[in-house]
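K.L.:
sequence? don't have it. structure:
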């Protein structure tokens, strides 16, 4: 629970310094389930009598709708782990039957002081091999697919813990943006990426002739990896060296994982980091997080729709 310190975030930036009493009262009303009313009145300089008078005023239908919608905005924002901006919050509201515009949600979030976690710059981690096997770019920055199991992308990133580094390899389906394969290890040998790809294949997320696209990291251009893919009827594809846009879909996932989860906490052990990554991928990212590239659906919803439509096709 918040304390009575004058440095409270309620008094530091949720409202403009010249905010009207009505705006301050609205904030108190919206936050009454989170903070003590008396404490908020002190922090925002609102007499209790003014709050009661504001509550008893005649409320217009528009004001009532904004007040009710503000509660839903707060709920959805919290459910998203403070990661959703106004567009994703508005999309979820409309999914639930609360018709609203992005502009209205942006106004309410501003009044409530709700700010989604801000993205950090993403730093590339994979390094090209000394003698990489030649492979064409079969994606050409077209990160779409007609159906699941046809076009996949993958990459590797570093994860810091107090016990040392971990390395995460992922496989993402471009039709659903679902992370269909992943592996964490304390090494960056080729086995890391083949294990991630094997997870996708064993779960039925690959079709014969599927394209797997990556950067020119040594693991992805090694003879061992090429041999594995050949044995599984997987066609390899790589982007140009040092050109991040050639594998943007894979790197976008790592930016989301680190921005929305990893950089927001400290991991004292590798075990805690492994669990957090697994929970983020399988629970939040694949099944709860709305994706703008999917028309504000979750990857699991997109996959389900493909699977449902397939028998009828």
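P.N.:
Thanks, I have the structure now. Values in this document were obtained by computation on a predicted structure and should not be read as measured data.
K.L.:
hey, let's count contacts and neighbours off CA atoms from now on
P.N.:
Noted.
K.L.:
what secondary structure does residue 118 sit in?
P.N.:
Look at residue 118: counting by DSSP: H, G, I helix; E, B strand; the rest coil, its state is coil.
K.L.:
who's in contact with it?
P.N.:
Counting by C-alpha atoms under 8 Å, 6 or more residues apart in numbering, residue 118 touches residue 259.
K.L.:
Residue 259: neighbour count?
P.N.:
Neighbour count of residue 259, defined by other C-alpha atoms under 10 Å: 18.
K.L.:
Am I right that it is in a strand?
P.N.:
No. Counting by three-state DSSP, residue 259 falls outside a strand, being helix.
K.L.:
Give me the nearest residue to the most centrally placed residue in the chain, chain neighbours excluded.
P.N.:
Centroid-nearest residue in the chain: residue 256, 4.7 Å away (criterion: C-alpha atoms, centre = their mean). In space, residue 256 comes closest to residue 119 once its chain neighbours are excluded; the distance is 7.6 Å by C-alpha to C-alpha, 6 or more residues apart in numbering.
K.L.:
circling back: how close does the residue nearest to the centre of the chain get to residue 24?
P.N.:
Residue 256 sits 34 Å away from residue 24, going by C-alpha to C-alpha, to the nearest Å.
K.L.:
So which residues of the chain form strands?
P.N.:
151-161, 164-173, 179-185, 211-214, 235-238 (DSSP state E).
K.L.:
Now do the third one: which elements does it pack against?
P.N.:
If you count contacts as 3 or more C-alpha pairs under 8 Å, 6 or more residues apart in numbering; DSSP states H and E, strand 179-185 packs onto strand 164-173, helix 190-202.
K.L.:
and of the ones you listed, who's closest to residue 95?
P.N.:
With C-alpha to C-alpha, the closest approach to residue 95 among the helices and strands packed on strand 179-185 belongs to strand 164-173: 24.0 Å.
K.L.:
Would you mind getting the angle between the closest one and strand 179-185?
P.N.:
160 degrees (axes from the mean of the first three to the mean of the last three C-alpha atoms, to 10 degrees).
K.L.:
Could you list the buried residues of strand 164-173?
P.N.:
The neighbour-count check on strand 164-173 (16 or more other C-alpha atoms under 10 Å) flags 166-173 as buried.
K.L.:
Alongside the first one, take a look at this:
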């Protein structure tokens, strides 16, 4: 359990503020004080909702109230799913051991190497079809030549459960991995990338 201290000059208080900023960035600033409190509690910072509001204000975090946009993750399907092999193990010992991927509402798909945090494959299309994710992964394969055993993580979207995508993974000996249902933190690196992209 983390200790409580309301002194603004205390190192622990500064640690709290930094945690608030990190969570806000990872969520693309859509977390209000309630969800911020839950996220901090999950990290063992046991604070109240009122404290969460004060910290967000002090950290300069402003909540974005998003306009409606096209949903990019169609997880309401009956296609086969991969287990969450990655399980939030975002730190790799070397390049091309683990990739994460995601699609934005602008129909841009990226593949990111977890070791370097660099985009190693990408594709843009007018529709969110399986070809979009296959093209980005194929680019990563051409550029990086990853060995068999590579973990490729994504959300539970139908594109990642398609036959063509699964065949591509199998052909190269890669392990598919998918986030748990409704949990953006399982794909936090890719989510954070698009959050930064939208704010620029």
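P.N.:
Looks like it arrived, so ask away. Keep in mind the model is a prediction, meaning the values are calculated, not measured.
K.L.:
Superposing both, give me the TM-score.
P.N.:
The TM-score (TM-score structural alignment, normalised by the length of the second structure) is 0.64; 138 aligned residues with a C-alpha RMSD of 2.3 Å.
K.L.:
What's the residue nearest to the centre of the first structure aligned with over in the second structure?
P.N.:
Residue 256 of the first structure maps onto residue 196 in the second structure, with residues paired by TM-score structural alignment.
K.L.:
picking up where we left off before, quick check: the two most widely separated of the buried residues of strand 164-173 of the first structure?
P.N.:
For the buried residues of strand 164-173 of the first structure, the maximum inter-member distance is 23.3 Å, found between 166 and 173 (C-alpha to C-alpha).
K.L.:
Do I have it right that residue 139 of the first structure meets residue 215?
P.N.:
No. With contact defined as C-alpha atoms under 8 Å, residue 139 of the first structure and residue 215 do not form a contacting pair (11.4 Å).
K.L.:
higher neighbour count, these two?
P.N.:
Each of residue 139 of the first structure and residue 215 has its neighbours counted (other C-alpha under 10 Å); residue 215 has more, 29 against 21.
K.L.:
ranges for the helices of the first structure?
P.N.:
Counting by DSSP state H, the first structure has helices at residues 9-12, 21-30, 37-44, 48-55, 61-79, 86-95, 102-112, 190-202, 223-231, 248-260, 270-279, 299-312.
K.L.:
what range in the second structure matches the longest one?
P.N.:
Which is helix 61-79 of the first structure. Going by TM-score structural alignment: helix 61-79 of the first structure matches no residues.
K.L.:
Which positions in that helix come out as buried?
P.N.:
66-67, 69-74, 76-77.
K.L.:
same check, this time on the first one
P.N.:
Along helix 9-12 of the first structure, the positions that meet the burial threshold by neighbour count (16+ other C-alpha under 10 Å) are 10-11.
K.L.:
Run the chain-centre distance for it.
P.N.:
Centroid displacement of helix 9-12 of the first structure relative to its chain, using C-alpha atoms, centre = their mean, to the nearest Å, is 27 Å.
K.L.:
now stretch 112-125 of the first structure
P.N.:
With C-alpha atoms, centre = their mean, you get 10 Å for stretch 112-125 of the first structure.
K.L.:
First-to-last residue distance for that stretch?
P.N.:
End-to-end span of stretch 112-125 of the first structure (C-alpha to C-alpha): 38 Å.
K.L.:
need the buried residues of helix 61-79 of the first structure in a markdown table with distance to residue 196 of the first structure, can you?
P.N.:
Compiled in a markdown table, the buried residues of helix 61-79 of the first structure are given as follows (distance: C-alpha to C-alpha, whole Å):
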| residue | distance to residue 196 of the first structure |
| --- | --- |
| 66 | 46 |
| 67 | 47 |
| 69 | 42 |
| 70 | 42 |
| 71 | 41 |
| 72 | 38 |
| 73 | 37 |
| 74 | 37 |
| 76 | 32 |
| 77 | 32 |
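K.L.:
hmm, back to that, closest one to residue 133 of the first structure among the helices and strands packed on strand 179-185 of the first structure?
P.N.:
helix 190-202 (13.6 Å).
K.L.:
Now do that closest one: which range of the second structure does it align onto?
P.N.:
Going by TM-score structural alignment: helix 190-202 of the first structure matches residues 130-142.
K.L.:
Now that stretch on the first structure. Mean distance?
P.N.:
Averaged over the aligned pairs, stretch 130-142 of the second structure sits 0.3 Å from the first structure after superposition, using mean C-alpha distance after the TM-score superposition for the first structure.
K.L.:
In that stretch, which residues are buried?
P.N.:
130-141.
K.L.:
Could you do stretch 234-251 of the first structure as well?
P.N.:
So stretch 234-251 of the first structure, judged by 16+ other C-alpha under 10 Å, has buried residues 234-239, 244, 246-251.
K.L.:
Against residue 240 of the first structure, how distant is the nearest residue to residue 193 of the first structure once chain neighbours are set aside?
P.N.:
Nearest residue to residue 193 of the first structure, sequence neighbours excluded (C-alpha to C-alpha, 6+ apart): residue 169, at 5.7 Å. To residue 240 of the first structure, residue 169 of the first structure is 19 Å away according to C-alpha to C-alpha.
K.L.:
Next: residue 176 of the first structure.
P.N.:
Where residue 240 of the first structure is concerned, residue 176 of the first structure sits at a distance of 25 Å (C-alpha to C-alpha).
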